[in-house]
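Visitor: Have a look at this fold, sequence not included:
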């Protein structure tokens, strides 16, 4: 699992670049600094993404790449309202069964 911290102000373009080259079946996990809220993005098809929001709301979205920017803007405002940094975990090849859920226990 590869980990990076991105500034929230510049995260959207960087994430869209990363997601455009993400292989099918791979996933990215976006979390707050405290790791208590997350947005999980998994590529399911050549142009489709499965987005799972867990935080203030628990919702699941199936969107094409063209709608991903708009959805991520909404989710950033809702899930990361006061955050200045976003943790990005590259989960690699992952199906729906082995994706992390909940807060990391130290």
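Guide: Noted; the coordinates are in hand. Everything quoted here is computed from the prediction, not taken from an experiment. Numbering: from 1, shown residues only.

Visitor: make it CA atoms for all contacts and neighbour counts henceforth
Guide: OK.

Visitor: Which strands or helices does the longest helix anywhere in the chain pack on?
Guide: In the chain, with assignment by DSSP state H, the single longest helix is helix 65-79. When contacts are defined as 3 or more CA pairs under 8 Å, 6 or more residues apart in numbering; DSSP states H and E, helix 65-79 packs onto helix 8-20, strand 48-54.

Visitor: how much distance is there from stretch 94-106 to the middle of the chain?
Guide: Chain-centre distance of stretch 94-106: 13 Å, with CA atoms, centre = their mean, to the nearest Å.

Visitor: Span of it from start to end?
Guide: This stretch, stretch 94-106, spans 23 Å end to end (CA to CA, to the nearest Å).

Visitor: Below is structure B, check it against A:
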């Protein structure tokens, strides 16, 4: 868990270490909303928003991801003070229900609405 104020810096540090196919999963404290950043290449990332809104941004540079995260943190985690961060080997690992009590969206597929710049 990291504070919301320092979460962007923490995510950017983790993004630099990602190999192709690995991802950083940001979750709300209750784990019911997420923003996943998947490494697709040298400086290419896919951002998947799954919470209040479901959108996908493909082929984003690290600088664009930083700007996008500022917007998404306000939109997806408006009242959160703490953000859960997970570094995972694949997006399929991020799509697993992380709620201990069994509620949530287990087994849902990736959102289909794409937004391109």
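Guide: Structure received. Computed from a prediction, not measured in an experiment: that's the story for all the values here.

Visitor: Could you export the helices and strands packed on helix 65-79 of the first structure as TSV, including distance to residue 92 of the first structure and mean neighbour count?
Guide: What follows is those, written out as TSV (distance: least, CA to CA, whole Å; neighbours: other CA atoms under 10 Å):
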stretch	distance to residue 92 of the first structure	mean neighbour count
helix 8-20	12	14
strand 48-54	15	19
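
Visitor: Please tabulate these in CSV, including the columns distance to residue 68 of the first structure.
Guide: Below are these laid out as CSV (distance: least, CA to CA, whole Å):
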stretch, distance to residue 68 of the first structure
helix 8-20, 8
strand 48-54, 8
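
Visitor: Following the chain past the longest helix of the first structure, name the next helix or strand.
Guide: Where DSSP states H and E defines the elements, the next helix or strand beyond helix 65-79 of the first structure is strand 85-93.

Visitor: what's the angle between that following strand and helix 65-79?
Guide: Per axes from the mean of the first three to the mean of the last three CA atoms, to 10 degrees, the angle that strand 85-93 of the first structure makes with helix 65-79 is 130 degrees.

Visitor: which residues touch strand 85-93 of the first structure?
Guide: With contacts defined as CA atoms under 8 Å, 6 or more residues apart in numbering, strand 85-93 of the first structure is touched by 1-8, 11, 25-33.

Visitor: Contacts only, for the residue lying farthest from the centre of the second structure.
Guide: Most distant from the centre of the second structure: residue 101, at 21.7 Å, with distances by CA atoms, centre = their mean. By CA under 8 Å, 6+ apart, no residues touch residue 101 of the second structure.

Visitor: Shouldn't it be within a strand?
Guide: No: Residue 101 of the second structure sits outside any strand when classified using DSSP: H, G, I helix; E, B strand; the rest coil, being coil.

Visitor: Isn't residue 80 of the second structure up against residue 2?
Guide: No: the criterion here is CA atoms under 8 Å, and residue 80 of the second structure misses it with residue 2 at 10.8 Å.

Visitor: Just the buried residues of stretch 25-42 of the first structure, please?
Guide: Neighbour counts using 16 or more other CA atoms under 10 Å place 25-32, 37-42 of stretch 25-42 of the first structure among the buried residues.
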